[in-house]
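> coords please:
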Amino acid sequence: MVIGMLSMMMPGSGARAQETPPLKVVVLGDSLTAGYGLPADAAFPVKLQKALDAKGIRTDMINAGVSGDTASGGLERLDWSVPPDADAVIVELGANDALRGTDPKVPRKALDEIIKRLKARNIPVLLAGMLAPPNYGPDYAREFNAIYPDLAKQYDVPLYPFFLDGVATVSGLNQADGLHPTAAGVDRVVANILPSVEAFLRPVAGQKR
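Below is the predicted model of the structure:
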């Protein structure tokens, strides 16, 4: 009986592992995060949480997605969207800036400030990149697309290059507007980004134990 009690108290035991609270992860984004046109349980953060749980990484995903939001909008609500006890943040912003043809300097400045503030709060960041649509021409695309790798390098944060990789322009994976993923599209996004999120969160989880 005593041996059994001691084993339950040993570091790394199953009982101790169960006591570790889930990571509080905020997904700061736009309609792609919010789950536009989908049931609440089909939104990206919900499905990502389930996928991570299956990998043994317990999370409490906070859906801080606002449909129509720009990078500047995400910056304006950053302080109240990311609570003081957040363990990590996935930043998914910029798609609406690209769709509107906004000067790339504007989302670059906003994303720069978002990452800078989160780093100042010692909150790990995973940056999810976006690509500009082709209709604004190659010069615009070149300047816009460079935002994410540049900032990831500048602040030494992990980058998932294109949030909609394998989903954008695929008719069967997008809603009628051609912009927002269907539930199956979200599944594809989650499957594609999962290895990057897992690599991002495992060290964070290790520090929390």
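
> When you work out contacts or count neighbours from here on, use the C-alpha atoms and nothing else.
Will do.

> quick one: contacts of the strand or helix carrying residue 50?
Using DSSP states H and E, residue 50 falls within helix 44-54. Applying C-alpha atoms under 8 Å, 6 or more residues apart in numbering, the set of residues contacting helix 44-54 from outside is 27, 32-35, 40-41, 58-63, 186-187, 189-190, 194, 198.

> Just the buried ones among those, please.
Neighbour-count burial (16 or more other C-alpha atoms under 10 Å) is assigned, among those, to 27, 32-35, 58-63, 186-187, 189-190, 194.

> hang on, the earlier thing: which of the contacts of helix 44-54 fall within helices?
32-34, 186-187, 189-190, 194, 198 (DSSP state H).

> Could you provide the residues you listed in a markdown table, with additional columns for distance to residue 179?
Shown next, in a markdown table, are those (distance: C-alpha to C-alpha, whole Å):
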| residue | distance to residue 179 |
| --- | --- |
| 32 | 9 |
| 33 | 13 |
| 34 | 14 |
| 186 | 12 |
| 187 | 15 |
| 189 | 13 |
| 190 | 17 |
| 194 | 21 |
| 198 | 26 |
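
> Now show me the structure for the sequence below, then we'll compare the two:
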Amino acid sequence: MVFVLVLGMGGMPAGAAERPVRILALGDSLTAGYGLAHRDAFVPRLQAALAARGDAITILDGGVSGDTSADALARLDWALGDQPDAVIVELGGNDGLRGLDPARMERNLTAILDRLAQAHLPVLLSGMYAPPNMGTAYAGAFRAVFDRLSRRPGILWDPFFLDGVATHPDLVQADHIHPDPAGVAVIVRRLVPVVERLAQQARAGRALSGGPG
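Next up is the predicted model:
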């Protein structure tokens, strides 16, 4: 099962808060925190930011460094074993770095989103760009995949996971790809309001299904 990171709710007595919304962060090294101390990685930093705002949200760490969209699809059912209420999908970076066929990436991501829709799980899809050295034709085809997927009904859309980070040398590690701790802080600050909207969708889904919390 994926690693579960839970922070306390500021001393609230047991039963005082609703059951936390469980959100799976399904991704690659950007989610997993490659090159960072665990406390500085995306999932712990996002969890801490949400807890500081009093949000009853638990983030499930489903990031695996090196994963392509195909790898994530292959392990999706396993990742869903912890029964999340919603999912953040952050994938595609390794497809781009390896120059994999954007059409195949689109099939993989579509299959992931279809599976999540079948499970009635709200989704936040975070987009990606291909590395500039892959050429304009590849970059255009790559980005078009995310543009199409972003228009799926019900999808919450974050256009670029590394927005505000990728072009700032002081916010990335020496590999010029992965965010450093300051870069992760920028990403988390931007995504917290969107993740809160995702949690609201999950709670609305619970209410419609008659589930707890």
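
> hey, where'd the strands end up in the second structure?
3-5, 21-27, 57-63, 86-90, 123-126, 156-158 (DSSP state E).

> one step back: among the buried ones among the contacts of helix 44-54 of the first structure, which one lies nearest to residue 136 of the first structure?
Within those, the smallest distance to residue 136 of the first structure is 21.3 Å, found for residue 32 (C-alpha to C-alpha).

> Please name the residues that touch the closest one.
Residues counted as contacts of residue 32 of the first structure (C-alpha under 8 Å, 6+ apart) are 44, 65, 67, 180-181.

> go again using 7 Å as the cut-off
By C-alpha atoms under 7 Å, 6 or more residues apart in numbering, residue 32 of the first structure lies in contact with residue 180.

> Could you identify the most distant pair in the buried ones among the contacts of helix 44-54 of the first structure?
Farthest pair in these (C-alpha to C-alpha) is 32 and 58. Separation: 22.5 Å.

> Residue 114 of the second structure is nearest to which of the strands of the second structure?
Of all those, it is strand 123-126 that lies closest to residue 114 of the second structure, at 10.7 Å by C-alpha to C-alpha.

> Map residue 35 of the second structure across to the first structure for me.
Mapped onto the first structure by TM-score structural alignment, residue 35 of the second structure lines up with residue 37.

> Residue 91 of the second structure: neighbour count?
28 (other C-alpha atoms under 10 Å).

> In the first structure, what sits opposite it in the alignment?
Using TM-score structural alignment, residue 91 of the second structure pairs with residue 93 in the first structure.

> surely that match meets residue 33?
No. Using C-alpha atoms under 7 Å, residue 93 of the first structure makes no contact with residue 33, being 9.1 Å away.

> So which residue is smack in the middle of the first structure?
Geometric centre of the first structure, nearest residue: residue 90, 2.9 Å, by C-alpha atoms, centre = their mean.

> corresponding residue for residue 69 of the first structure in the second structure?
Residue 69 of the first structure maps onto residue 67 in the second structure, by TM-score structural alignment.

> surely that match meets residue 28?
Yes. In this structure, residue 67 of the second structure is within contact of residue 28 by C-alpha under 7 Å, at 5.2 Å.

> Mind checking which of those two has more residues around it?
residue 28 (25 against 18).

> wait, what's in contact with the more buried one?
Residues near residue 28 of the second structure by C-alpha under 7 Å, 6+ apart: 63-67, 90-91.

> One more pass at 6 Å, please.
Residue 28 of the second structure is in contact with 63-67, counting by C-alpha atoms under 6 Å, 6 or more residues apart in numbering.

> what do you get for residue 4 of the second structure?
Counted by C-alpha under 6 Å, 6+ apart, residue 4 of the second structure has contacts residue 60.
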